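S.K.: A predicted structure for the sequence below; I have some questions about it.
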Amino acid sequence: MQLPDLDALPAELREAVAQRGNIHVYRMVTHSPGLAPSFLTMATDMFMANSLPPVWRELVILRVGHRYEAPYEIHHHVNIARAVGLGDAAIAAAGSGDLDAVEPAEKLLIELANALLDRHTLTDDERDAARTILDVDQLAALVLTVGFYQLVSNFLNTFGVTIEQF
């Protein structure tokens, strides 16, 4: 689907997209001008207010992107993951699901993401395991991050959002 004409948008929405770099996902979401402001706020908060350490946040986002086969999401978040210091073995594991070469915490985070993606909840044992490395705030952030990036991946795939050519 074609990107919206930003010039046709209300000034505050046009500015909100511009402040975030005019990347395609943010532009495309303006096809829903009533929901776009809240989406943009949540997207920003996923980075600025997320209690997960950035490397764990990106690991989980990459796992969701790969499970949803969302190339746009994967492309951008591999770059972000590298920028925040996530190692190549963890990036590869997020893609393949092969957990042999990752640290125990990374393995657990991928397993938790898989459980949320597969069953839409965690068992008592999985919650207990999560609490060995995450406080309650971080566990909530994990669940919200998986859920938000499911939404994002569904949106990207449905609208065929393409990777920017800078």
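M.R.: Done, it's in.

S.K.: Every contact and neighbour count from this point should use C-alpha atoms.
M.R.: Will do.

S.K.: For this structure, which helix extends over the most residues?
M.R.: helix 136-159 (DSSP state H).

S.K.: buried stuff in it?
M.R.: Across helix 136-159, burial judged by 16 or more other CA atoms under 10 Å covers 138-139, 141-143, 145-150, 152-157.

S.K.: got it, and stretch 81-94?
M.R.: For stretch 81-94, by 16+ other CA under 10 Å, it's 81, 86, 89-94.

S.K.: On the three-state scheme, residue 2 is what?
M.R.: coil (DSSP: H, G, I helix; E, B strand; the rest coil).

S.K.: gap between it and residue 157?
M.R.: According to CA to CA, to the nearest Å, residue 2 stands 13 Å off from residue 157.

S.K.: Please apply the same query to residue 12.
M.R.: Applying CA to CA to residue 12 and residue 157 gives a distance of 27 Å.

S.K.: cool, residue 122 as well?
M.R.: 26 Å.

S.K.: about what we covered before: adding secondary structure and distance to residue 165 as columns, could you present the buried residues of stretch 81-94 in CSV?
M.R.: What follows is the buried residues of stretch 81-94, written out as CSV (DSSP: H, G, I helix; E, B strand; the rest coil; distance: CA to CA, whole Å):
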residue, secondary structure, distance to residue 165
81, helix, 20
86, coil, 24
89, helix, 27
90, helix, 27
91, helix, 23
92, helix, 24
93, helix, 27
94, helix, 25
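
S.K.: take a look at this one as well, against the first:
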Amino acid sequence: MATDDAQPRVEPLPVEQWAPEVRAVWTADSLKSKEDELPAHLAHMPDTLNLTRILAHHPELAVALYPLSTLVNAGLLSPRDRELVTLRAALRSRSGYLWSHHYETAQAVGVTEAEVLRTAEDPSAVIWSPHEAALISSVDEVCDTSVIGAATWKQLRRTYDDAQVLQLLALIGTYRFLATVLNTAGAALDEWRPERPLPTVNVAGQRSTTR
């Protein structure tokens, strides 16, 4: 959920005002030059993100985030698993910015639009594979208690090894952090990305979450 302020609390910094080390990493052109090491949704953005324009106010943080973002968006988890987790994290964090971006990104890796919308539902009440239901439940449990519960853990370990579970936790934590930055800064969605309304979230054993 964004702030109630009429204007952004932290204005996106124009690229020409960025520190050289940030420009070398985070402009759209610099990301395109690294497409061999990045997932497509990072390497092929048409313009520089408002998220990184905000982070550019803190050059050390912006630069440090690059390897973490690269790690959690590639590697040990399948693109489908990664996007289901990211969508649920965006919803639980009430980040319209992340939801709108990953609404498109998820479909680019094979998640159907119906499945994207289904990530807002109670995972025990809709048709997911047991593994995918556990992925979505893991986001809820981390958001609610900062720990994955025993039943969800048992199901995850049928598929994931130690390294994959750690990457899952890093993925959830990274997107929770980004959502907090975006929501608190009052970041506007990038003009080139269609806005997708945040649906109501249904969580097992809880009332629907709308904010």
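M.R.: Here it is on my side, so go on. Since this is a predicted model, take the numbers as computed values, not measurements.

S.K.: Walking through the second structure, point out its helices one by one.
M.R.: 20-26, 28-32, 40-43, 50-55, 59-72, 79-92, 96-108, 113-118, 130-145, 150-156, 162-185.

S.K.: Counterpart of residue 120 of the first structure over in the second structure?
M.R.: Using TM-score structural alignment, the partner of residue 120 of the first structure in the second structure is residue 146.

S.K.: burial measure for that match, as a count.
M.R.: 13 (other CA atoms under 10 Å).

S.K.: now the aligned residue in the second structure for residue 141 of the first structure: how far from residue 185 of the second structure?
M.R.: When the second structure is aligned by TM-score structural alignment, residue 141 of the first structure is paired with residue 167. According to CA to CA, residue 167 of the second structure stands 27 Å off from residue 185 of the second structure.

S.K.: follow-up on the earlier one: go through the helices of the second structure and name the closest to residue 191 of the second structure.
M.R.: The closest approach between residue 191 of the second structure and any of the helices of the second structure, judged by CA to CA, belongs to helix 50-55 at 9.4 Å.

S.K.: In the first structure, point out the residues matching that closest one.
M.R.: Helix 50-55 of the second structure corresponds to residues 24-29 in the first structure, going by TM-score structural alignment.

S.K.: Correct me if wrong: residue 14 of the first structure contacts residue 20.
M.R.: No: if you go by CA atoms under 8 Å, residue 14 of the first structure and residue 20 don't touch, sitting 10.2 Å apart.

S.K.: more neighbours, these two?
M.R.: Set residue 14 of the first structure next to residue 20 and count neighbours by other CA under 10 Å: residue 14 wins out with 17 against 13.

S.K.: What is the equivalent residue in the second structure for the more buried one?
M.R.: Per TM-score structural alignment, residue 14 of the first structure is aligned with residue 23.

S.K.: Could you double-check that its match sits in contact with residue 30?
M.R.: Yes: with contact defined as CA under 8 Å, residue 23 of the second structure counts as touching residue 30 (7.5 Å).

S.K.: Who are the contact partners of residue 88 of the second structure?
M.R.: By CA atoms under 8 Å, 6 or more residues apart in numbering, the residues touching residue 88 of the second structure are 119-120, 136, 139-140.

S.K.: Let's have the residues you listed in JSON lines, adding distance to residue 74 of the second structure.
M.R.: Supplementary listing: the contacts of residue 88 of the second structure in JSON lines, determined by distance: CA to CA, whole Å:
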{"residue": "119", "distance to residue 74 of the second structure": "21"}
{"residue": "120", "distance to residue 74 of the second structure": "24"}
{"residue": "136", "distance to residue 74 of the second structure": "19"}
{"residue": "139", "distance to residue 74 of the second structure": "18"}
{"residue": "140", "distance to residue 74 of the second structure": "22"}
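
S.K.: and which of those is nearest residue 77 of the second structure?
M.R.: Closest to residue 77 of the second structure, out of all of the contacts of residue 88 of the second structure and judged by CA to CA, is residue 136, at 14.0 Å.
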